[in-house]
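[1] just the structure for this:
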Amino acid sequence: MTSYVTLAVLLLALVLSVGVYNRLITLRNRFRNAFAQIDVQLQRRYDLIPNLVDTARAYMEHEAGTLTRITEARNSADSARQRASRAPEDGVAIDALGQAETALRRSLMDFNAVVENYPELRANESIRQLMEELSSTENRVGFARQAFNDAVMFYNTYREQFPNSIIAGLFKSRFTPAEPLTLDTPEARRAPRVSF
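    Next up is the predicted model:
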């Protein structure tokens, strides 16, 4: 009789362990998918920025430094995005992306401030359309980042709960803690202001 009880307890523990393991896989894949949505929106934004810079270049001959900083920040952020998209569970890559995004947002805010000094540039239909698309994309990035951070929080919470933490601990290399995508400053959390 004792052997049946022991066997039943072991079987129950095995079923529970398999269930927890599979749920951890599901949650990890959800936050990876959520990062893929950020990746799409960031790529869209990175594709818009060169068009914006090229269109503005003709009007802003004396502001070449601002345009160069935007291009450099965009390239740096795109490189960080590519590293993070290969391993969204890599906290170092996610932190680097957050820092690169902060620098890019600051460059875009500087650009918006400079555009205010060029009425003919603000009136240009191409610039207006690109700025509108960029603003729309910023909102999409914000929503995608929130979905990613929610998925990361849900995964981390589930991973840390008992008895899930035991299963996650047994498979440490597969179920590492995930890092949310954060921006460094409150100013950087706001979408760039677009005004005409």
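
[2] drop to CA atoms for contacts and neighbour counts, all remaining ones
    OK.

[3] where along this structure do the helices fall?
    In order along the chain, the chain carries the following helices (DSSP state H): 2-57, 64-86, 91-115, 119-123, 125-160, 164-170, 186-189.

[4] what's the closest of those to Glu179?
    Between Glu179 and the helices of the chain, the tightest spacing by C-alpha to C-alpha is seen for helix 91-115, at 5.0 Å.

[5] one more to line up against the first:
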Amino acid sequence: MTALRRFGLVAPLAAFSLAGCGLNSVPTAEEQVNAAWGNLQADYQRRADLIPNLVSTVKGYAQQEKTVLIEVTQARASATSVKLSADDLSDPAKVQAFENAQARLSSAIIPLQRLQEAYPDLKSNQNFLALQDQLEGTENRINASRRDYNEAVQAYNTRIRTFPDAIGAKIFYGAKPKVPFAASAKAQEAPTVDFNAG
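    Below is the predicted model:
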């Protein structure tokens, strides 16, 4: 009976100790990172789906900007060809490659967004303006999703590196830090917009 009593006292203590070592909190934090990543992917997909419609509309009204449209189409193809799964979020090289492809697409979109400023006839086209608003909204969603993802990564990385969760993270899960998104080097440069409208 004494051994049974000791076990009755030790079992809850062991369970409490294990719970304090990240057995539940580490997977919860990792799932939050994965959920934030899923939301970010959905926003990137929305942009990839929206761009062909925008390009088609603009083509009808801006034949003189074929170069811009080709660059956007090529950048979109490049951005959608670089895949990054939740399993790759611990690999800085894969995250950087994905981020670079998305940055090229963002850079290509800037002149397209400024078309309405350069060509008054485009301002009157309600379809163009509606798609323009959607594209701007999509870029805002992507920025918000990137921020949410980075916050989830920060919480996860902090959890797996701090006591007591670091114990369970390393022993039970072999947890590795996730890679946050950072601004690309080109983000510091102001875009040059030239429509040759001289």
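
[6] still on that earlier bit, ranking the helices of the first structure by burial, who's on top?
    With neighbours taken as mean count of other C-alpha atoms under 10 Å, the helices of the first structure reach their highest mean count in helix 91-115, at a mean of 20.

[7] that helix to helix 125-160, inter-axis angle?
    160 degrees (axes from the mean of the first three to the mean of the last three C-alpha atoms, to 10 degrees).

[8] now render the helices of the first structure as CSV, adding distance to Pro180 of the first structure.
    As requested, the helices of the first structure are arranged in CSV below (distance: least, C-alpha to C-alpha, whole Å):
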stretch, distance to Pro180 of the first structure
helix 2-57, 10
helix 64-86, 12
helix 91-115, 7
helix 119-123, 36
helix 125-160, 5
helix 164-170, 19
helix 186-189, 14
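
[9] count of residues packed around Glu61 of the first structure?
    As a burial measure, the neighbour count of Glu61 of the first structure was computed by other C-alpha atoms under 10 Å and equals 10.

[10] look up how far Ala93 of the second structure lies from the aligned partner of Asp78 of the first structure in the second structure.
    Alignment note (TM-score structural alignment): Asp78 of the first structure maps to Thr80 of the second structure. Between Thr80 of the second structure and Ala93 of the second structure the distance is 17 Å, computed by C-alpha to C-alpha, to the nearest Å.

[11] next one: Ser124 of the second structure
    As defined by C-alpha to C-alpha, Ser124 of the second structure lies at a distance of 45 Å from Ala93 of the second structure.

[12] same deal with Pro177 of the second structure?
    Between Pro177 of the second structure and Ala93 of the second structure the distance is 14 Å, computed by C-alpha to C-alpha.

[13] contact partners for whatever residue of the second structure lines up with Ile38 of the first structure?
    Per TM-score structural alignment, the equivalent position to Ile38 of the first structure in the second structure is Leu40. Contact analysis of Leu40 of the second structure by C-alpha atoms under 8 Å, 6 or more residues apart in numbering lists 142, 145-146, 149.

[14] which one of those residues is nearest to Pro164 of the second structure?
    Sorting those by distance to Pro164 of the second structure puts Tyr149 at the head of the list, at 23.8 Å, by C-alpha to C-alpha.
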